[in-house]
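Chemist: Could you look at this predicted model? Sequence included:
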Amino acid sequence: MKCKRFIIDGFTLIELTVIISLIGVLAAVAITKFIYINSDAQTAATQAIASALSASNANNYTSRKLSSGAGIAISNCIDLSNTLKGGLPSGYSIMANATTANVNIACTLIGPNSTSAAFTATGIN
């Protein structure tokens, strides 16, 4: 009498456990990366607005130097928010630092989630 062999196709319990464990580890790593991507994006947005303020400062200073009727007078870092089209976006603020004519000062932009970035203001009457 011949014995019949049973061929069972499929995965063993150990193989399934290993695969599920690997998926869990990959998910944990992906979630951690996603959390950091969100804060990195917020930091980049704050730095972009600070760069726009610096560029706006240079344009305003040049315009005002050429014609006293052009641009706006800058005596404080906060005054630079008026040089941006549409003003400073909501959720952002500028630390107040006074300046005098033709003097560059370092200013700080505070964004959501306490992100911050530096920009330059030049005083002009």
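Modeler: Looks like it arrived, so ask away.
Chemist: Could you use CA atoms for every contact and neighbour count after this?
Modeler: OK.
Chemist: Ala98 and Leu13, how far apart?
Modeler: As defined by C-alpha to C-alpha, to the nearest Å, Ala98 lies at a distance of 70 Å from Leu13.
Chemist: For the two, indicate the residue with more neighbours.
Modeler: More crowded of Ala98 and Leu13, by other C-alpha atoms under 10 Å: Ala98, with 15 against 8.
Chemist: dump the residue contacts of the more buried one.
Modeler: With contact taken as C-alpha atoms under 8 Å, 6 or more residues apart in numbering, Ala98 is in contact with 75-77.
Chemist: structure B:
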Amino acid sequence: MKAKGFTLIELVVVIVILGILSVTAAPRFLNLQDDARNAAIAGLRGAMNGAMGIVYGKAALMGVERAKEANLDTDGTGTLDLAIAYGYPKATLNDLSIVVQGLREDWAHKEIPGSASIHFGIAGYDKTCIKYTQAGATSAATAVVIKDPAECSGLTK
């Protein structure tokens, strides 16, 4: 009479194979959070670059794209609500949140005292962030991805 079912050795082999698969696959699945965060930060960079282009276009139409300091009406109310430098938004939370929807609510930030830069990223995630640098007399504004934990730490909402 033949016995049906699995032997103890077969069960142990299957458990060992499943253990090996989980050890090799787990790091890839755990890294998906970093990938998602980095993709969100890259999306923020794209939104900032788009907003910078729109603001510069409006500044050029108003003839203030070369002014060291100027203000623009962004919502058509007649109120000059956006401070710009050389045609681009100044590096402040208030000015950038006017042109990038959800910036104040969804993203953590860190203003850099004594510089014309501000960092944006995800609170508690210091591997990657965005550094927005305000335009100067000879340079356009930039929004670049920074992958330096020292620069990306200390972001707060």
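Modeler: Perfect, I can see it now. It should be emphasised that the depicted structure is a prediction, and the values quoted were computed from it without experimental measurement.
Chemist: picking up where we left off before, kindly indicate the member of the contacts of Ala98 of structure 1 with the most neighbours.
Modeler: Cys77 (25 neighbours).
Chemist: Contacts only, for that residue.
Modeler: 94-99, 107, 121.
Chemist: and it, what pairs with it in structure 2?
Modeler: Cys77 of structure 1 maps onto Ala91 of structure 2 when the alignment is built from TM-score structural alignment.
Chemist: Which helix or strand contains the alignment partner in structure 2 of Lys33 of structure 1?
Modeler: Under the alignment by TM-score structural alignment, Lys33 of structure 1 pairs with Arg28 in structure 2. With secondary structure defined by DSSP states H and E, Arg28 of structure 2 is part of helix 8-30.
Chemist: buried residues in that helix?
Modeler: For helix 8-30 of structure 2, a neighbour-count test (16 or more other C-alpha atoms under 10 Å) marks nothing as buried.
Chemist: Cys107 of structure 1 - that's part of a strand, no?
Modeler: Yes. Using DSSP: H, G, I helix; E, B strand; the rest coil, the assignment for Cys107 of structure 1 is a strand.
Chemist: residue contacts, it?
Modeler: For Cys107 of structure 1, counting by C-alpha under 8 Å, 6+ apart, the contacting residues are 77, 94-97, 118-121.
Chemist: hmm, try it at 7 Å
Modeler: Contacts for Cys107 of structure 1 were tallied using C-alpha atoms under 7 Å, 6 or more residues apart in numbering; they are 77, 95, 97, 118-121.
Chemist: Could you do Ile122 of structure 2 as well?
Modeler: The contact partners of Ile122 of structure 2, taken as C-alpha under 7 Å, 6+ apart, are 107-108.
Chemist: what do we get in structure 1 for it?
Modeler: So, by TM-score structural alignment, Ile122 of structure 2 is matched to Gly111.
Chemist: any idea whether the most centrally placed residue in structure 2 is helix, strand or coil?
Modeler: Central residue of structure 2 (C-alpha atoms, centre = their mean): Ile41, 2.7 Å from the mean position. Recorded secondary structure, Ile41 of structure 2: helix (three-state DSSP).
Chemist: what about it, distance to Asp34 of structure 2?
Modeler: Counting by C-alpha to C-alpha, the gap between Ile41 of structure 2 and Asp34 of structure 2 amounts to 10 Å.
Chemist: Equivalent analysis for Ala59 of structure 2, please.
Modeler: Using C-alpha to C-alpha, one gets 37 Å for the distance from Ala59 of structure 2 to Asp34 of structure 2.
Chemist: repeat for Ala70 of structure 2
Modeler: 39 Å.
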